[in-house]
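Enquirer: mind looking at a prediction? Sequence and model below.
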Amino acid sequence: MSVKLSSKMYFGLIVLAVVVALGAVRYISALKPTMQMSQTVEVKAMQVMKQDITTNYDFVGQVKSKNEIKVMSKVSGNIVEKMVNGGDTVYKGQPLFRIDNKQYRSAVNSARATLGKSQATLNNTQKDVERYRQLAAINGVAQQTLDAQIAQAEEDAAEVEANRANLQQAQEDEQDTLILSPVDGRIDLNDLSLGDYVTAGSTKLATLSSVDPLWVQFSMSENEYLDLVHLGNGTLPSGFKENLKLILSNGSEYPLLGHIEQIDKGITDAAGTITIKASFDNPQNILMPGMFAKIVAPGGLHQGALLIPQRAVTKLLNKTFVSVVTDDNKAESRIVTLGEKAGNLWIVKDGLTINDRIIVEGINKVKDGSALSVIMVQPDELQIPAKQ
C-alpha cells in the first residue's frame, strides 16, 4: 500500500534538513579554534643578542720535539753495557751505552809507546845538533854536516808531533766507547741488545727527543691568516702570538702559556693552510712528543656584535640557516652569514637584526609557515654567558 505525503509534510522535512545543516556548520565553526590550537608547535626562542665580545681562535695541534737527535757511535764494536731503557728521561752528558774498549785501549798503549820512542830519537838528534854547532864554530865539522843534522832534528820533531796526534786520536777513540747523551731529553725504545755489533757513523743506537721546551705545531687556514693579519695591521697581532693556551686531550688546561716561534714561508698547495709552531716550556715533562692538543689563541674585539647560540644554527648544502619567529608567531627559515665563534655563540654578519627572535629548542619540529606556541627564554636559561 503506497503512502502519499501532503505538501505540508514535504515542507516540514525541508525545514528540518536546513536546521540540521546549520547546526553542523555551527559545530564545525566552534571546533576550528581548538583544531588550530592543537596544530601549533611549542618551541623555545630567544632574542638576538648584541654586545661587545672578544673572540678566540681554536686550532688542533700536535706536540713535537724541537730536537730529534739520532745517537750513533763514533767507533765500531760490540755493545757491552746499556745504561738506560727506552722511554727514560736522560740528561746531557749522561752515559747511555758502552762499547767494548779493549782494542782501543791497546791502540792507546801502542800509540803512547811510539810517541815515547820518537821523543827519545828527537832528544838524541837535538844533542847532536848542539855538538855539531859547537864544532862548526871552530871549523871542526863542515857547515853542510851541521845543516844536515838540523834538518834531521826537524824531521824527528815532526815525527813526534804526528805520533802525539795519533795518541790523542787513540785516546779519543777509547773515550768514545762510552756514549753520552748529547742533550737533555727522552730516549726512544730501541732493539739493540748486549753483544750487538755497531758500525761507526752508521748504526743508530737510539733517538733522543728534547722535551723542554717543546713545539706544538698547528695549521691555520688562509682566511684565518688574512683576518688576523688585518687585525694586526700587516702582521699577526702581538696578543695572538704571545698568549697561547693549550687544552690537553682530557680537557684540562696546560698551566703555562706559549708563544709563536716559527711561521712557515708560505701556504701549502694541497690544504691551503699555513703551518705554525708555538713554543711551550715543559719543566714538569707533562707534554710528550706525539700528543694532540687544542691551541686557543685570543682574537680581536668585536664591538656591537650580533650573537646567536650555536644550537640555533643548521647547515645544509654549504648554506647556514636559522628559524626565525615572525610577528604572527610562525616559523620562517632564513639564510644567515656567520662570522667567528665566541665560546658557544656565533657572530652573525648578515641575515638577522637585533629585533629578531630565533628558535633555540624545537627546531626539528617546525617547517616554514608552521604556527608556533613560543616560550621566550633568556641566555642564562641556556647556559649562555651574557658577556664574554
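Expert: Alright, I've got the coordinates.

Enquirer: from now on I want contacts and neighbour counts done on CA atoms only, so please keep to that.
Expert: Will do.

Enquirer: what residues of the helix or strand M35 falls within count as buried?
Expert: Per DSSP states H and E, M35 falls inside helix 7-39. Buried positions in helix 7-39, judged by neighbour count with 16 or more other C-alpha atoms under 10 Å: none.

Enquirer: so which elements touch the helix or strand that it is followed by?
Expert: Next in sequence after helix 7-39, counting helices and strands by DSSP H and E, comes strand 41-47. Judged by 3 or more C-alpha pairs under 8 Å, 6 or more residues apart in numbering; DSSP states H and E, strand 41-47 is in contact with strand 357-361, strand 372-376.

Enquirer: presented hereafter is structure B, for comparison with structure A:
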Amino acid sequence: MTRRKLLLPLLFTVLLASCSDSDQQTANAPAGGAPQKPPQAVSVVVMQKAERPITSILPGRAVAFQTTQIRPRVTGAIREISFKEGSEVKAGDILYQIEDNLYEATVAQARASLSKAEVSIPAAQANLTRYERLVNSGATQIEYENAKVTLLQAQADVAQAQAALQSAEIDLDLTKIRAPFDGVTTISNVSLGNIVTANQTDALSTLRKLDPIYIDLIDSSTNLLELRAAFASGRVTGDPRNAEIRLRLEDGKAYEPAGKLDMSEMAVSETTGTFQIRAVFPNPDNIVLPGMYVRATVTLGNENGYLIPQRAATRNARGELTAKFVGADNKVETRTFTVSTTSGNNWLVTDGIADGDRLIVDGFQWIADAAAVQPVEVTVNEQGFTVEKPKVDAPKP
C-alpha cells in the first residue's frame, strides 16, 4: 500500500513532463502542421545554344565488296588445288588446275591445221598472178575469176585455222582457274580427281573481296522526308553526300576507320517502309566480315540548337519529347518539344529553350511539377555520366 502511494505521484510527474515537451514541439512547428523538408538537390545542366552535328544511328549488315563463285569453263579432272582454304589470294593466282593433256593435243592439232592452210596461199597467189597476165592473151575471164576464188578460199581457210588455234589455246589456258581479283577464299567444294564440267551449277569455291567492305544500312522513309525538308529550309547545313559514318561492332567496340556514303537506294520497300543506304569502309585487317551486324552513326549535317541528353528526356503518350527544367524560382516545370533530332547521345531541339535554362538530368522521374528543388550544376560526359562542376573559390582580397 505504501509503494502504491509513492508510485502514483511519480507517474503523474512524468506525464506532466511529457505534455510539456509535446507542447514545446508543437509551438516550434510551422503553422502548416508537420515540419517541412528541405528542397531536394537535383543535378542540372545549363543550356547553351550552339551549332551541333545532326546524327542518325542506323542498323546494318556487312557485305563483301566483291563476291564471285568460282566455276570451271572447261571439262576435266581436277589435277591440282593451288590455294589454302580461307587464305588471301591475289588477282591472277591459280586456284585450280584441270587436267590439260587433251587440250594441249587440241592446240597441237590446230597449229598443224593452220600450217597446212598457210601452205596453199602462195600457190593460189601465184596462180592468180599468172591469170592476171594472160586474161587478155589466151586465158579466159572465167579462169581468172576461178583463180581469184581459189586464193580467197585459201585465205579463209587460214583465218579459220587461226580461229580454231586461238580457241584451243583459250581452252588450254582455262584449265588453269585463276582468281579474278584480290580476295579471301572459302572452303573448296571439290577434291583432287573430281570431274568438273564447263559452266556447271555447283561452284568450286567462293572468292570475296573484304578490303574495302560494304555496309548496308536501313533507314525509314519518314526520316528521309524530314531530313530533306530540313535541308531545303536551310535549318540543317552541310552536304549529306559527304556524311561521315562511324561504326560500332557487335561487341560494342567502336571501329576506328571512318566510312563514306557510296550510294542510296532510290526506292522504298513496300513491306517495311524503309530504304537502303550503302556505305564503304576500309578494312585492311579483315576485322569486319560479311554478315556481321553493326550500328552506324551517320553525321548528316549541322544545326543550331540545344542538346538534351537522352537520359534526361522522356516521351509522352503522343510520342513528343519532354524534359524537366528548374525555373527562376527553383521550382520544377515540364516542357514539351514537338520537333527534335538526334545528335550523338542527345536530342537536339531548337525551340522552347533559352540560353541559361537549367535542365534536370538526374532524379527527375520522382519530382513533381512545381516542387521546390536545390539545383547542382553538372556536366554530362561522352559516356552519358554526370560530372559535378568544380566550385570556383572567390578571389582573395
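Expert: Nice, thanks for sending it over. Only a predicted model underlies this, so the values are computations on that prediction, with no experimental measurement involved.

Enquirer: hmm, back to that, out of the helices and strands packed on strand 41-47 of the first structure, deepest packed?
Expert: Mean neighbour count, computed with mean count of other C-alpha atoms under 10 Å, is highest for strand 357-361 among those, reaching a mean of 23.

Enquirer: what does that one rub up against?
Expert: By C-alpha atoms under 8 Å, 6 or more residues apart in numbering, the surrounding residues in contact with strand 357-361 of the first structure are 43-48, 309, 311-312, 322-326.

Enquirer: can you select the buried ones among the residues you listed for me in PyMOL?
Expert: To isolate the buried members of these in PyMOL, using 16+ other C-alpha under 10 Å:
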select buried, resi 43+44+45+46+47+48+309+312+322+323+324+325
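
Enquirer: show me where the second structure has helices.
Expert: 2-28, 101-134, 141-174, 221-233 (DSSP state H).

Enquirer: show me what K241 of the first structure lines up with in the second structure.
Expert: Counting by TM-score structural alignment, K241 of the first structure corresponds to R241 in the second structure.

Enquirer: show me what contacts the nearest residue to its match once chain neighbours are set aside?
Expert: Leaving aside its chain neighbours, R241 of the second structure sits nearest to L261 (6.4 Å; criterion: C-alpha to C-alpha, 6 or more residues apart in numbering). L261 of the second structure sits next to 241-245, 277-280 when contact means C-alpha under 8 Å, 6+ apart.

Enquirer: now, of the residues you listed, which are buried?
Expert: So, by 16+ other C-alpha under 10 Å, the buried ones in the contacts of L261 of the second structure are 243-245, 277-280.

Enquirer: report the longest strand in the second structure, please.
Expert: strand 50-70 (DSSP state E).

Enquirer: ok, P39 of the second structure touching Q374?
Expert: Yes. Between P39 of the second structure and Q374 there is a contact under C-alpha atoms under 8 Å: 5.6 Å.

Enquirer: list the buried residues in stretch 44-59 of the second structure.
Expert: 44-45, 47, 52-59.

Enquirer: of all those, which comes closest to V288 of the second structure?
Expert: V288 of the second structure lies nearest to P59 out of these, by C-alpha to C-alpha, at 14.7 Å.

Enquirer: next, the angle from the helix holding M35 of the first structure to strand 372-376.
Expert: Calculated by axes from the mean of the first three to the mean of the last three C-alpha atoms, to 10 degrees, helix 7-39 of the first structure forms an angle of 30 degrees with strand 372-376.

Enquirer: and helix 7-39 of the first structure, how far out from the chain middle?
Expert: With C-alpha atoms, centre = their mean, to the nearest Å as the basis, helix 7-39 of the first structure stands 75 Å off its chain's centre.

Enquirer: repeat that for stretch 92-104 of the second structure.
Expert: Relative to its parent chain, stretch 92-104 of the second structure has a centroid offset of 40 Å by C-alpha atoms, centre = their mean.

Enquirer: over to stretch 290-300 of the second structure?
Expert: With C-alpha atoms, centre = their mean, you get 3 Å for stretch 290-300 of the second structure.

Enquirer: what do you get for stretch 358-369 of the second structure?
Expert: Its chain's C-alpha centre and that of stretch 358-369 of the second structure lie 36 Å apart, by C-alpha atoms, centre = their mean.

Enquirer: export the helices of the second structure to JSON lines and tack on distance to A354 of the second structure?
Expert: Below are the helices of the second structure laid out as JSON lines (distance: least, C-alpha to C-alpha, whole Å):
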{"stretch": "helix 2-28", "distance to A354 of the second structure": "42"}
{"stretch": "helix 101-134", "distance to A354 of the second structure": "83"}
{"stretch": "helix 141-174", "distance to A354 of the second structure": "73"}
{"stretch": "helix 221-233", "distance to A354 of the second structure": "21"}
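
Enquirer: tell me which of these lies nearest to G92 of the second structure.
Expert: That would be helix 141-174 among the helices of the second structure, by C-alpha to C-alpha, at 12.0 Å.

Enquirer: mean deviation of the closest one from the first structure?
Expert: Compared with the first structure after the fit, helix 141-174 of the second structure shows a mean deviation of 2.1 Å (mean C-alpha distance after the TM-score superposition for the first structure).
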